[in-house]
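A.B. asks: Fold the stuff below for me.
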Amino acid sequence: MRAKEPDNLIRLQLENYIDFFTVYITEDEAVFEALEKNKDNRIAIIKDSGLDNSPYFLYLQANIRLHWALARLKFEEYYTAFLEVNKAFKLLEANEEKFPRFLPNKKDLGILHAMVGTIPDNYKWGVELLTSLNGTIHQGKSEIEAVIKNAQTNQFTYEVETLVLYSYLLMHLENDAETAWSQLKSGKLNPKTSLLACFTLANVAMRTGRNDEAISILENRPGGKDYFEFPYLDFMLGTAKLRRLDQDSDQYFHRFLDRFHGRHFIKEAYQKLAWSALMKGNNTLFETYRKKVLSKGNLVVGGDKNAEQDAKSNYIPDLTLLKARLLFDGGYYKKAYEQLLAKTSSEFTGQRGQLEFTYRMGRILHKMGKTNEAIRYYSQTIEEGRNAPYYFACNAALQAGLLFESVHNTKAALQYFDVCTNIHPEEHKTALHQQAKAGMERIKETSH
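C.D. replies: Sure, this is the predicted structure:
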């Protein structure tokens, strides 16, 4: 494209996509620093293009800035990331005024509008201090739905990207994972030719209890010299196999660790290797991997923080609870239930084990449709664990809120979402509070 159409500004966006995914997938700081210089060059070329009257003039500048803002968050450059987001937002708003029917603009604005109402507390300072962002989940969702509807009858270059963004919005902000899955499956994502399609479909499959399908997608992914190295897919495959209690899950975590030179998910990979060793009865290897959790990786993402806290506490998981947890996470609810059916909380050692039992029973019964029993276990977990450092009570409150929201008992749902935001565990707090706030936002919007 560069040789044939040097003046086609879209090539700058495509090159920026390549840089962004390279940085985001490798998490290599040297690569980030080398490629980051391209951002200003691309924006300068667009500004000097003389195409001020094109709807792409401001849109491409904003889109390039948004990608680099996401990349900066990966490397903890929060201040600069928020400044980039604000510049992008202002460019998109200005473009919306000039070209109100320009669909690519609505795609990016829709995501920003939807996300702003659920910004985690630890990022709010940046949004309030450094940006002029505004919007609601409903507003953003409506904008993206309008784009998708138009794309069904008209050719739209960003159709697949919009569908993926919409699916993640449904899953994370609307708590509608089933619709997210059906949207993706009915779309144009082809996991046989695209590693990003593999990642997206497998990720949503794993979040919707379709673990076997995720394994199939990941095992049959394309490879070879024509494809970019994507080690995180091995981490995902190892995780999916561990959830099925497969004996060979550890080989995929080793492949991930051997090939990945980034900063995230390393502690979590060693934690999962430790679990695999424990389930095979190898306590010595469990201890070896526990020490690796403490000596390797970084403490940025929730999974790594959780792995570090577990390792520091010298906590050895109860095998029954561990298997129930993994089976539950894989969507094998009946098998998870069978692990715990004959147990009572008093049979488990210490507060953590007892809380995990009541919490896990609540989650399993919830998924099995036994809602009254689920609420009883959620309430017990909240009552006994709200001041404990573990995430069980906080997530029990969130799940109870989601349960009541699903049966349109908005008063009870709001009460439980509020309880969730007022419990402050040492693990997963940011993600849990964000989901509770998204729930409050949904109820507030539908009640108007």
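
A.B. asks: contacts, neighbours, all on C-alpha from now
C.D. replies: OK.

A.B. asks: Give me the distance between the residue positioned nearest the centre of the chain and Glu426.
C.D. replies: Nearest residue to the geometric centre of the chain (C-alpha atoms, centre = their mean): His172, 7.6 Å. From His172 across to Glu426, the span is 21 Å (C-alpha to C-alpha, to the nearest Å).

A.B. asks: Also this sequence, please, to line up against the first:
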Amino acid sequence: MILRFPFMICLVVLFQSVFANDFDFTPNLQKAYFEVFKLKLPTSQKLIAAEKPSNPFKIYLSNYIDMIEVLNSDSEAAYERFVNKEGKRLEFIEQLNQNSPYNRFLRAEVKMQLAVVKIKFGNEVKAAWNIVQAARLLEENQKLFPNFVPQLKSLGCLHILIGSIPENYNWVIKLLGIKGNIKQGVEELKLAGKDEIWGLEASLISFFLQEYLLKFGERENVNLLKVLENHPDCLSFYIIAVSILLKTGQADQSAFLLKKYSFGEEYPTFPILDLYKADVHLYRGDYLSAGREYAHFLENFKGSTYLKETYFKLFLCYWLTGEESKATQILSKIPVVGKTISEADKAAEKFYENYTKTHQLPNKSLLQIRLATDGGYYEKAARLATNLSEKALITLKEKVEYNFRVGRIFQKNNQPEKAIEHFKRAIRLNEKENWHFGASSSLQIGYIYQLKGQRPLAKDFFNQAISYKKHEYKNTIDGKARAALTEMGYID
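C.D. replies: I've put the predicted structure just below:
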């Protein structure tokens, strides 16, 4: 025992020195990483500049900063510059110490960052290949270093995404050669969340995926606000919190955060926050204030994403305040601005295309019900719905939407049977059309039956939601339905 003890110390020292060789995550670079994650980009850049050019963590953090700046600016030129750096950065890291768990991990991180940016700019095939490469690196790393916790952050994300991937992306699964397991992914992110360095980023990824693919309930909401309270200078968590609260019908909570937190010169300006402020006003029914915020965003944003969506929402502001001429003038901007990559931009484009065919504008009462429901103002939505009936509506689409919106109101007010009745009515009326209301209604019925513990019925309606083709929210709805089926054990 006396002989073994100093021998073990020597092994530990040797082990640490080997891993420290090349991959030296210095205290200064660790601080820089936290500053990047907080979106304090100028501060992090100063810290990174003080490090040796040969340090791979410097390469990784520079790539991280570039990713954030490209996503925020939405600039094609910045995107091209970012992608052109890919080869040299990856090659530099790869040639370093292969015996370090950080070699494959950092390369996988860079590839996943590249994938995120490529998806944003519509290059989904190239992004898929980066994800394939990242997955292979992470799997190899896990075999070589099974106790290396940081890789669980990325593996957990991949397992959840693959487990809920829409039908039209099944070819990606075949390329990856790995099976997605949502339960496994959730557990991996939970373990990664305990890591002193990478844990905060793992938590943010977990919250995002919980809202985007799984179910974001009261427990998740409380945990999110608790993390934000503990990290008030973390702008990335602030942005994701406001976004999630808006998407989960909590406009008042979003408004509270938007007023509570202010960020100084150490942070870049993020135009997306102007959109969030406008959305809060829109959901509240303050269309004049919303219109001013949307116009402010359009004046200052230089990118091409969100433009169609923003013009559509600006159209709603004018339409709902009775300025019909101005509303149709704004509507005509939709086909000539921006790109149709995001689902919201696609929905705006599809709305305009339907308008050019029918020359019919939406029912104002239905619009107000929709916006109140989206903002979480369910009592207001219910009052508005009592003044409307299916018989009073003219077009089939209006009748379908009416039943879907009323179904959502009953669902949110804990009246599941009445909700199911209206959702099923929407499905029947939508039978021969490509509107999203049939798929959306099927998804919500699936959730209701899942909550009731009626698994076979839930399964049938989740599969029905996936069966709808060519609607504007297919990727999102398919992803959520597949995630629910996986959670229940119907998909491996």
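
A.B. asks: rewinding a little: look up the closest residue to the residue nearest to the centre of structure 1, ignoring the ones flanking it.
C.D. replies: Gln435 (7.2 Å; C-alpha to C-alpha, 6 or more residues apart in numbering).

A.B. asks: Aligned to the one you found, what sits in structure 2?
C.D. replies: Residue correspondence to structure 2 (TM-score structural alignment): Gln435 of structure 1 is matched to Lys480.

A.B. asks: Also Ile119 of structure 1?
C.D. replies: Aligned partner of Ile119 of structure 1 by TM-score structural alignment: Ile165.

A.B. asks: I'd say its match and Ala481 touch.
C.D. replies: No - using C-alpha atoms under 8 Å, Ile165 of structure 2 is not in contact with Ala481, being 9.7 Å away.

A.B. asks: of the two, who's got more company?
C.D. replies: Neighbours per residue (other C-alpha atoms under 10 Å) separate Ile165 of structure 2 from Ala481, with Ala481 holding more: 32 against 23.

A.B. asks: element containing that one, please.
C.D. replies: Element membership for Ala481 of structure 2, per DSSP states H and E: helix 474-487.

A.B. asks: what about that helix, distance to the chain center?
C.D. replies: 14 Å (C-alpha atoms, centre = their mean, to the nearest Å).

A.B. asks: How about stretch 456-470 of structure 2?
C.D. replies: In terms of C-alpha atoms, centre = their mean, the centre of stretch 456-470 of structure 2 is set 22 Å apart from its chain centre.

A.B. asks: helix/strand/coil for whatever residue of structure 2 lines up with Leu365 of structure 1?
C.D. replies: For Leu365 of structure 1, the aligned position in structure 2 is Phe410, judged by TM-score structural alignment. With DSSP: H, G, I helix; E, B strand; the rest coil as the basis, Phe410 of structure 2 sits in helix.

A.B. asks: how much space is there between Phe410 of structure 2 and Ile420 of structure 2?
C.D. replies: Where Ile420 of structure 2 is concerned, Phe410 of structure 2 sits at a distance of 9 Å (C-alpha to C-alpha).

A.B. asks: These two: which has the busier surroundings?
C.D. replies: Neighbour count, other C-alpha under 10 Å: between Phe410 of structure 2 and Ile420, Ile420 has more, with 24 against 19.

A.B. asks: Could you grab the helix/strand/coil label for the aligned partner of that one in structure 1?
C.D. replies: Counting by TM-score structural alignment, Ile420 of structure 2 lines up with Ile375 in structure 1. Under the three-state scheme (three-state DSSP), Ile375 of structure 1 adopts helix.

A.B. asks: wouldn't Ile375 of structure 1 be in contact with Ile364 here?
C.D. replies: No - look at Ile375 of structure 1 against Ile364 with C-alpha under 8 Å: they stay out of range, at 11.2 Å.

A.B. asks: can you pull the buried residues of stretch 297-313 of structure 1?
C.D. replies: 297-299, 302-311 (16 or more other C-alpha atoms under 10 Å).

A.B. asks: Residue in structure 1 paired with Lys58 of structure 2?
C.D. replies: Under TM-score structural alignment, Lys58 of structure 2 pairs with Arg11 in structure 1.

A.B. asks: Right, I'll leave it there.
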